Structure formats: structure tokens, C-alpha cells
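In: Coordinates only, no sequence provided:
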């Protein structure tokens, strides 16, 4: 009955002041959230958008309960949720152009012996560790951080370090910062990212509108991953001038 009523109830983005909530990782918020605001503001200037930090162990519960309306995640959730695949994400090595291995061809042994930074807060962590084990790499990372925003200034200040990050982000950074990008010397399965919509309730038309706007923003607009760390880099350069 709720679904039937929700289908009949119209949603007018031009006049709505509804609040929508979207669960995003740190990368998702920096790479896509400005695009969401641009796309939604174009037709719905009063709609409010709240970002919620993605917690993978709670994503399904949040969508079921309606705590969030939409989530972007690499998780494969139950068939109860409508979803759209938006991206296949591969991973690459990044390091300062001053790193001793910057111009070398990477091998498994060189990777295993290098001082590495691990992004503990990234959803790809488990997949990276499994890929390392399959390649016979059991050495532990030297540095563990929680946020990508920390990584660029860390690599810049400590050029002996390297890290594994999404390839799209790596090449975005390489256009702006003095870093080099290398392929991984072992196989790591690409991540598929999905936009998920919560189970339908009383306002299907508004929910579907928001889901479609988010999906369009991820597919049509360029991502902004290279913005991560740019302020810190700029401040450091200004301080050195």
C-alpha cells in the first residue's frame, strides 16, 4: 500500500525542500559530492543533501531502515536494493618523483622491500592484503594512515615511501603533483562500484529522482579525486617560496 501511494504522490524538485542522505567513502565525497550538488542544484535549488561517512558493515542496514537514501559502495549487497554499476576501479602504485625507484621497473621483490603506506580506512584494504599474500608478500607496511588527504603531503615530505591507491586518483594527482605512477607487479582484482537505492517507502518518486541524479553525476561529470591533498600541497609550496 505504501509503495502504491508513494507512486501516486508526486515529487516536484523545483519546489521541494526535502533532505536526502547519501553514504560515501572519503574518496567518494571528494571525487563526486561537488558534482552531486551541481546537478541537484540545477533543478532543485532548495533540496538539502547530507553526506554520511560510509561504514561497510552498516550499509545494508542503513539502506533497509532508510537511514540513508542512497549509498555508493563496492559491496555486493542483497537483491532487495536497486543498483547501478558506475565504475570499475583498478589500483596503482604512487610515489614521489624523488623516490629511488621512481624510474625503475617494479617487481614483486622491490615492492615487498619498499617502505609502504597503508590506507586503513579504504574499502579496498582487504582486497589489497589478499592480493599481496597471493603474490607471496608478507612484509608489513611501515606507515598506516586513515585518510587519503594525509597521503600527498606524506609522500612529498618523505620520498622514501610509496602507496597503492585507485588508478584514476593516481593519474589525477600526477597531473598536479610531482609524483610518478607505476603498475602493480602482481594481480589485484578491479573493484566494481555501485550506486544503491534504499528500499522503497512512501515517497518513491522523490527517492528515484535523487537516485537518478546521483547516478547521472557519477557517470557524466569528471571526478575530482586530484583535489585531495591540493590545499596541503599549495600551502607547503607557498611556505617554501
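Out: Thanks, I have it. These figures come from a predicted structure and were not determined experimentally.
In: contacts and neighbour counts: CA atoms only from here.
Out: Noted.
In: Which strand or helix spans the closest residue to residue 60 other than its chain neighbours?
Out: Leaving aside its chain neighbours, residue 60 sits nearest to residue 77 (6.7 Å; criterion: CA to CA, 6 or more residues apart in numbering). Assigned by DSSP states H and E, residue 77 belongs to no helix or strand.
In: what are the ranges of the strands in the protein?
Out: Counting by DSSP state E, the chain has strands at residues 19-24, 48-53, 70-73, 82-89, 91-96, 115-119, 143-145, 161-166, 179-183, 191-197.
In: Need the contact partners of the fifth one.
Out: Residues outside strand 91-96 that contact it (CA atoms under 8 Å, 6 or more residues apart in numbering) are 102, 155-156, 159-167, 170, 178-184, 188, 190.
In: what about it, distance to the chain center?
Out: How far strand 91-96 lies from its chain's middle: 16 Å, per CA atoms, centre = their mean, to the nearest Å.
In: report the angle between the axes of it and strand 191-197?
Out: 110 degrees (axes from the mean of the first three to the mean of the last three CA atoms, to 10 degrees).
In: quick revisit: just the buried subset of the contacts of strand 91-96, please.
Out: Listed as buried from the contacts of strand 91-96 are 102, 155-156, 159-167, 170, 179-184, 188; burial here means 16 or more other CA atoms under 10 Å.
In: surely residue 196 meets residue 70?
Out: Yes. Using CA atoms under 8 Å, residue 196 is in contact with residue 70, at 5.4 Å.
In: of these two, who's got more company?
Out: residue 70 (30 against 27; other CA atoms under 10 Å).
In: most tightly surrounded among the strands of the chain?
Out: strand 70-73 (a mean of 26; mean count of other CA atoms under 10 Å).
In: Which stretches in this protein count as helices?
Out: Ranges of helices within the chain are 2-8, 26-43, 59-65, 108-113, 125-134, 151-157, 167-174, 204-220, 230-240, based on DSSP state H.
In: Switch the ones you listed over to JSON lines; also include distance to residue 15.
Out: Output for those, formatted as JSON lines (distance: least, CA to CA, whole Å):
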{"stretch": "helix 2-8", "distance to residue 15": "18"}
{"stretch": "helix 26-43", "distance to residue 15": "9"}
{"stretch": "helix 59-65", "distance to residue 15": "26"}
{"stretch": "helix 108-113", "distance to residue 15": "55"}
{"stretch": "helix 125-134", "distance to residue 15": "42"}
{"stretch": "helix 151-157", "distance to residue 15": "42"}
{"stretch": "helix 167-174", "distance to residue 15": "36"}
{"stretch": "helix 204-220", "distance to residue 15": "12"}
{"stretch": "helix 230-240", "distance to residue 15": "36"}
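In: also this one, for the comparison:
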């Protein structure tokens, strides 16, 4: 007999009859009518070619064949029940789950210190694995389950994906405390053009829109250094009279450790909306819901979320 030949509901009735030894009690336990239980037993007898249960003064007694089926059927149903309900609950305090996050280097600097501190307190067994967000295969990797969540200034949502806005941020001029522009309350266009700059060429992310806006305004003529990542900016700016145009949240994170100051720009630049993005197949996963909820509570802004 092939598994496809049998209705799983018949095995549920069989397993309950073994426990109850009564058609009426089985009907009550399964919330079925007695005729429905009797019909299920008849169908199962026809399929298996055995009486399975015999009426006795003590109730429905299993035949020797039914007894041989009892343990494997019970174990199979328990295993199936566990598999179907394993996602029904999530306990961060005991979970050993590993999440893969796609981040820019700005995201690593801004999100990870706070997130890792929260995990250490609330979910000590949970681990994170980080991969670059600016990869052509990101959407495929998320759809295939290789990446759980992407954070950053991301392209428009495609079919099959969901996202939540966390916060909006502007771009500011970042420099060392002794830089001449640090004495100004705001950095105007003329002063900005005269300054020497370090430029981050962050391809494949939304930050490229800011670079394009600066180019259109003619405000990047004195670029003395171009780097592919933000991660070195703190060290560079702390020891050189250079200005970097960076996301506001990054400036907040690196300002104090490297003795840097941020100043608003009078030039109108695009603002960035930082989101968390996930594939719809994880939308109802309790563990994924918990992680998204913690990120939203740690970093989200009520006006943006």
C-alpha cells in the first residue's frame, strides 16, 4: 500500500480508538459524530483488510494487526504534530536560532552594537551571521531562505517581499572637532565646495542617490580620497582636515569615539528611509516576528514605522 492511498484522518481516528476503546468516546474526543467515526473505521478496515477492532463487553478491543500498528502510527502522528506546530511558539530565552542579516557597513556600525547587547540579555543562545546587502543575488537568497532579513536604504519592494520603515534620516557633514567648518552652525554651499572631501562610493545601495545629488550641485570638486566603505571614516577624519557627507545616524555613532562633529548642510539632499525587508514566506514565523519586533522597538520611530 502506498501512503497516498490512505486518508490521514483515518489514522487519527484509529489512534484515538486505541486510546478510548469506544466509538462514542472517540467521537466526543475528536468532535465528530458517532456515524462519522464508524464510517472512518469501516473505510480503514477495507483499506487494510483487517477488522482492526472487535466489540467486546469491555469495549472495542484491537486485533493483533491493530496492536502491531499502534506504536508506529502513534509515533508518526506525534512527529507530524510536532513538525506542524514547531513554529507555533518561540522562546528567545532558550532559542539557539541563527539569523542571517544583510547589512551595509553603515548598518553594521549602527545596528549591531545595540542589537547584540539586546540579544545578550534577552536571547543569549541566538546568533547572527551578517552578509553584504549590495549583492545582485540578495532577493534570490532571501526567497531561498539563505538570508532572513535585510536592513538599510533599500530598493522598492518587489512581489513576494514585505518591509517596514524604521526611521528617516538626513545627511550631514562630518569632520574632526578642530576643522574650520566645525565652528559653523551650518555648512553652506560655498564653504562646502572649498573644503577637501573624503567620498564613500557605496555602490548598490540607496546612498548612491546622495552622491548623484552632490555631483549635480557641483559640491564634490575637492575629493581627496575615495573609499568603498564607511567603516574607515572615523579613523581618517580624526587625523585629517577632510569632510565626509554621511547619514545622520552614522555620525551619531562614530562622533564621540573619534572626537568628530556633525554639521547640517544648507544644500537640499535626499533623505533616506531605513527599512527592514523580509520575504513573505517568513512573515508568520514566530522567531522571525520576534526579531523584527525587537529591531522595530530598538530602532523604529513611531512616525516612520
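Out: Looks like it arrived, so ask away. Source: prediction; values computed, not measured.
In: ok, back up a step: what touches both of residue 196 and residue 70 of structure 1?
Out: residue 211.
In: out of the helices of structure 1, nearest to residue 140 of structure 1?
Out: When these are compared by CA to CA, helix 108-113 sits nearest residue 140 of structure 1, at 8.6 Å.
In: what separates the residue positioned nearest the centre of structure 2 from residue 214 of structure 2, distance-wise?
Out: Nearest to the geometric centre of structure 2 sits residue 149, at 3.4 Å (CA atoms, centre = their mean). To residue 214 of structure 2, residue 149 of structure 2 is 30 Å away according to CA to CA, to the nearest Å.
In: for residue 15 of structure 2, same thing?
Out: Residue 15 of structure 2 is 71 Å from residue 214 of structure 2, by CA to CA.
In: contacting residues for the nearest residue to residue 122 of structure 2 once chain neighbours are set aside?
Out: Counting by CA to CA, 6+ apart, residue 93 is the residue found nearest to residue 122 of structure 2 once chain neighbours are left out, at 5.9 Å. Going by CA under 8 Å, 6+ apart, residue 93 of structure 2 touches 122, 123, 124, 125.
In: One more: residue 202 of structure 1?
Out: Residue 202 of structure 1 neighbours (CA under 8 Å, 6+ apart): 2, 3, 5, 6, 7.
In: Isn't residue 119 of structure 2 up against residue 128?
Out: No. Under the criterion of CA under 8 Å, residue 119 of structure 2 is not in contact with residue 128, lying 9.6 Å apart.
In: Same list (the strands of structure 1) but as CSV, adding distance to residue 109 of structure 1.
Out: As requested, the strands of structure 1 are exported to CSV (distance: least, CA to CA, whole Å):
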stretch, distance to residue 109 of structure 1
strand 19-24, 35
strand 48-53, 36
strand 70-73, 32
strand 82-89, 25
strand 91-96, 14
strand 115-119, 12
strand 143-145, 19
strand 161-166, 14
strand 179-183, 14
strand 191-197, 25
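In: what lines up against the residue nearest to residue 60 of structure 1 once you look at structure 2?
Out: The alignment partner of residue 77 of structure 1 in structure 2, by TM-score structural alignment, is residue 157.
In: And for its match, the neighbour number?
Out: Residue 157 of structure 2 has 11 nearby residues by other CA under 10 Å.
In: With residue 76 of structure 1 instead?
Out: 12.
In: That one and residue 194 of structure 1: what is the separation?
Out: Taken as CA to CA, the span from residue 76 of structure 1 to residue 194 of structure 1 is 8 Å.
In: Same check on residue 182 of structure 1?
Out: For residue 182 of structure 1 relative to residue 194 of structure 1 (CA to CA), the value is 26 Å.
In: can you check residue 104 of structure 1 too?
Out: 35 Å.
In: In structure 1, which residues correspond to stretch 188-201 of structure 2?
Out: So stretch 188-201 of structure 2 sits over residues 107-120 in structure 1, by TM-score structural alignment.
In: related to what we said a few turns ago, need the contacts of residue 202 of structure 1 in JSON lines with neighbour count and distance to residue 211 of structure 1, can you?
Out: Listed next are those as JSON lines, based on neighbours: other CA atoms under 10 Å; distance: CA to CA, whole Å:
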{"residue": "2", "neighbour count": "12", "distance to residue 211 of structure 1": "19"}
{"residue": "3", "neighbour count": "14", "distance to residue 211 of structure 1": "16"}
{"residue": "5", "neighbour count": "13", "distance to residue 211 of structure 1": "19"}
{"residue": "6", "neighbour count": "18", "distance to residue 211 of structure 1": "15"}
{"residue": "7", "neighbour count": "17", "distance to residue 211 of structure 1": "15"}
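In: how much does stretch 165-173 of structure 1 stray from structure 2?
Out: On superposition with structure 2, the mean distance recorded for stretch 165-173 of structure 1 (mean CA distance after the TM-score superposition for structure 1) is 2.8 Å.
In: I'm done for today, thanks for sticking with me.
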